[in-house]
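Enquirer: Provided below are the primary sequence and the corresponding predicted coordinates.
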Amino acid sequence: MLKRYGRREGIQSVIGPAVFYLALALTIGMSFWPYFYYVKNETLITIGLFAGWRYGWQLTHYVRALIYHFIVYRRLRRKVAEAARDGKFPEHIFFIIPSYNEEPWVSVESFFSIMSELNTIPSRATLVVSTGSEQDDAVISATYQSHPARHKVELVLQRQSHGKRIAMGHALRAVARRYNDRGLDAGSSVTVFMDGDSYLEPGIFTKTLPLFCLDDRLGAVTTNELAYINTRSQWYKDWFNLKFGQRHILFQSHSLSRKVLTLTGRFSIFRSSIVVREDFVRMIENDILTHPLHGKFRFLMGDDKSSWFYLLKERWDMLYIPDTICYSLESRDARFVELSTSLPYRWY
């Protein structure tokens, strides 16, 4: 799996655009300089206030992100490494994985990465996978059966036919039954929410799971995210890299306050004692927004926003782990304009 980021690459990539746009701004400013005298002071003040508000917040997030990355998280990382050496891992890990008609190579890469990472830790696991076809079942089962870690992993396949939220509700109830039957408690189990096209970087569980043994108030964690994009459109790749780069800065800033903006469905880890609650399951299955004029709207997507809101409402702590990466295996290949208009329509 090829990485598409790095400090050196990031610095190199910013030099050219920065020089170009600064030169362009300087040229435009000098061209209009004789006419600034005729602009009313109120106009300049208003524009300046908006700019100060916008870029002031951006600067604040940058400073907070630096504090979290270089001070707070470094201390936390040392504690996690020590806990991992002492074998402080959850007894059991549950996975909830919606995998609907993914391309075979995507499913193979995704589930092989899961099994390989489980092979590096002492925890046992249960994979509850919501699939969309018999082909999905066959590919996932073959990957599971071919891996040497299968002896410590239970695979449960469920067929989803009524939408992602209903499928996740069924998966959560399957987790709740096993959680209660095994007599697990708040400190002995976590549940991973991830998509069927997510690829886990080596070491991801070693850097995240001990956190739940160190902090009883920690409800969930999420990680850095990058995209592996199988497309010929360089603009599409750059767009994703920019999106995830902005997310990386913002989430570190929020994590300084022990909260994050969302617990992404790509890969997030929850304390199992939270996700097996009936009110949590019902919120995932049937989350609604009530508008005073237009009535009730049922969310078809956005399950990660519902889970995040539940933890926020219950005052659980949340953390972002910046040096641990989940890759999104994007197989779409179309024109940039088409993709850049269709994807936000689905997201928002």
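Expert: Arrived safely. Residues are numbered from 1 along each chain as shown.

Enquirer: all contacts plus neighbour counts: C-alpha atoms, from now on.
Expert: OK.

Enquirer: where does the longest strand seen in the chain sit relative to the chain's centre, distance-wise?
Expert: Ranked by residue count and defined by DSSP state E, the top strand of the chain is strand 317-330. Here strand 317-330 is found 6 Å from its chain centre; the criterion is C-alpha atoms, centre = their mean, to the nearest Å.

Enquirer: Name the residues of the next helix or strand after it that are buried.
Expert: Remark: after strand 317-330, the chain's next helix or strand is helix 336-347, criterion DSSP states H and E. Judged by neighbour count using 16 or more other C-alpha atoms under 10 Å, the buried positions of helix 336-347 are Phe336.

Enquirer: One more: stretch 234-251?
Expert: Under 16+ other C-alpha under 10 Å, the buried positions of stretch 234-251 are 236-237, 241, 244-245, 248-251.

Enquirer: do the same with stretch 150-160
Expert: Buried residues in stretch 150-160 (16+ other C-alpha under 10 Å): 150, 153, 155, 157-160.

Enquirer: Second structure follows, compare the two:
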Amino acid sequence: MQILAHALYILVAAAIAAAVPSSAFSGGAGIFLTLGFIGLWRYSWALINFLRAHYYLRIAYPRRRAAAEALYSGKRQAHAFFLATSYKIDAEITARVYRSLFLAARRSPGGATVVASVVDASDERLIRSVATQVLAGIDTVEVVIDRIAGTGKRDALATSLRSIARRCPSADDVVLLVDGDTQIPVDIVERAAPFFASGKVGALTTNEAAEIDQPLFRDWFKLRFTQRQMMMSAMAVSNRVLTLTGRMSVFRADLATRPDFIASIEEDYIDHWRLGRVKFLTGDDKSTWFWLLKHGYQMTYLPDVACVSMETQPKPGFIESAVTLMRRWFGNMLRTNGRALALSPTKIGFYTWWSILDQRVSMWTTLTAPVGIILFSLFVDPLVALAYVAWVMATRYIYCWLLASFGGPFPISYPFLLYFSQLFGAAIKTSVMFRLDRQRWTRQSTAGSGTPVGKAGQVRSLSSSYMHLLALGLLVVGVVFATGLLSPFPIQAN
């Protein structure tokens, strides 16, 4: 069935391309030249990341793992501190997650401490029951339950990290921060601890997989995780990554328990010239990442170690669910992007710095094509849009085949989901960029930490809308002049 779907896709793309007359290309020469220039830049950047990722997976990573394990073999075995946060998660998922935690703790060669941060008494009872079953007869694992008020994940992490700090972990130990809906591999300590032996690595994150009931939502997540495998691998060549994923990341214990590290999670903020002080509600993984980045620690990626997150659609429909998640993800990214960009490229590495810059630029270059196509379709030749459809279908299909070298064969939904993510993602990023103060957890009603209400809130909201519309207007004007739509010699359709 998938083979037939792929064949039909190729035939449709070819038919659309064949139906476009040459007049569309001559009439739209300006837009195609402009898009070609931008496309050359974007595709060159994608190719660089593609090649770097394969270099890391096939050459650099195996060598680094072998060197790390050789160095670690002569050191004290790491004591592992597992810190998991649970809030409003189904009991079945909670039991499965903590079973994986306790199994991994049992297997930790240097012993383990499992700290469960919970709000509900029912979660505490369930976790203790699972611990009793899995840890029967085991005396190398300590179980600590931190009952806290439901004031957010940042408070939960800070409270439990201080609990770990009181146990005085050393630089040889590790702290694993785990979401309450993420199942971790049982050999995670053995696989991760050797990378900290050099003393240069401050944290690492791993590959991810997802279990989702909804078919289209499942395809979307799998596509995103395949893209993540490529980008994380490409970044790791330079001993940096662009995020320490909140679902599961591993930290050097003496760093994760430093007071200033904990404070960076509990009370992180930026001072914005228009929005004032924006306190971070979500995005704890970006706070931990930025702290390590600015202090000069390396951060790496384990492509051959995967955790499994159990995801559900936060909203009834696919599009509204995807938009909800992208608003949160991109908001976390952009709230930290500016201050990370302010760090010196000589300190964090030029490739890392350029990748951070690209996060800010790519949202606008992605929107250039659809804006230009709409304008040329309205004022020059509507067949330009048909040519663009064929171009999108061809390029996204080729890109999906390149991604297949990281994630295997793909369903025919991928090219459509890829373009949806690119287009909607870029639009959402431009919206979030001017509304950094708007934040919301998926499972919590808490939102907009520190956001003014009343007239002050209305003024801020209006200023955000004005700045956003102004930026979009400048984008349209830029496209008009760059493509020659407004020129001394107007373009005439044949």
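Expert: All right, it came through fine. The shown structure was predicted, so the numbers you read here are calculated from the model rather than taken from an experiment.

Enquirer: Let's have the buried residues of stretch 234-251 of the first structure in TSV, adding distance to Thr46 of the first structure and secondary structure.
Expert: Formatted as TSV, these follow (distance: C-alpha to C-alpha, whole Å; DSSP: H, G, I helix; E, B strand; the rest coil):
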residue	distance to Thr46 of the first structure	secondary structure
Tyr236	35	helix
Lys237	36	helix
Asn241	33	helix
Phe244	31	helix
Gly245	30	helix
His248	31	helix
Ile249	28	helix
Leu250	26	helix
Phe251	30	helix
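
Enquirer: what ranges do the strands span in the stretch 151-300 of the second structure?
Expert: Here the stretch 151-300 of the second structure has its strands, by DSSP state E, counting those that start in this stretch, at 174-179, 182-183, 201-211, 248-252, 269-272, 276-279, 298-310.

Enquirer: nearest residue to the spatially most central residue of the first structure other than its sequence neighbours?
Expert: For the first structure, Thr264 is the residue whose C-alpha lies nearest the centre (C-alpha atoms, centre = their mean; 3.3 Å). The shortest distance from Thr264 of the first structure to any non-neighbouring residue, by C-alpha to C-alpha, 6 or more residues apart in numbering, is to Asp304 (5.5 Å).

Enquirer: Looking at the second structure, name the residue matched to the one you found.
Expert: Counting by TM-score structural alignment, Asp304 of the first structure lines up with Asp285 in the second structure.

Enquirer: And for that match, the neighbour number?
Expert: 20 (other C-alpha atoms under 10 Å).

Enquirer: which residues sit in contact with it?
Expert: 243-246 (C-alpha atoms under 8 Å, 6 or more residues apart in numbering).

Enquirer: same check, this time on Ala227 of the first structure
Expert: Applying C-alpha under 8 Å, 6+ apart, the residues near Ala227 of the first structure are 4, 240-241, 327-330.

Enquirer: what residue of the second structure takes the place of it?
Expert: By TM-score structural alignment, Ala227 of the first structure lines up with Ala210.

Enquirer: Kindly report the same for Val106 of the first structure.
Expert: Val106 of the first structure maps onto Ile93 in the second structure, by TM-score structural alignment.

Enquirer: Burial check on that match, number of neighbours?
Expert: Neighbour tally, Ile93 of the second structure, other C-alpha under 10 Å: 16.

Enquirer: and it, what does it touch?
Expert: Per C-alpha under 8 Å, 6+ apart, neighbours of Ile93 of the second structure: 181, 310.

Enquirer: tell me the secondary structure for it?
Expert: Classification of Ile93 of the second structure by DSSP: H, G, I helix; E, B strand; the rest coil places it in helix.

Enquirer: Can you tell me how far it is from Thr312 of the second structure?
Expert: Using C-alpha to C-alpha, to the nearest Å, Ile93 of the second structure is found at 11 Å from Thr312 of the second structure.

Enquirer: can you pick the most crowded of the contacts of Asp285 of the second structure?
Expert: Busiest of those [other C-alpha under 10 Å] is Leu244, holding 27 neighbours.

Enquirer: That residue -> the first structure?
Expert: For Leu244 of the second structure, the residue aligned by TM-score structural alignment is Leu263.

Enquirer: repeat for Ala105 of the second structure
Expert: Using TM-score structural alignment, Ala105 of the second structure sits opposite Leu118 in the first structure.

Enquirer: what residues are up against that match?
Expert: Counted by C-alpha under 8 Å, 6+ apart, Leu118 of the first structure has contacts 124-125, 149, 205.

Enquirer: for Ala18 of the first structure, same thing?
Expert: The contact partners of Ala18 of the first structure, by C-alpha under 8 Å, 6+ apart, come to none.

Enquirer: my read is it is in a strand, agree?
Expert: No: assessed with three-state DSSP, Ala18 of the first structure is helix; it does not lie in a strand.

Enquirer: returning to what we had before: ok, now how distant is the match of Leu244 of the second structure from Ser306 of the first structure?
Expert: Leu263 of the first structure is 9 Å from Ser306 of the first structure, by C-alpha to C-alpha.
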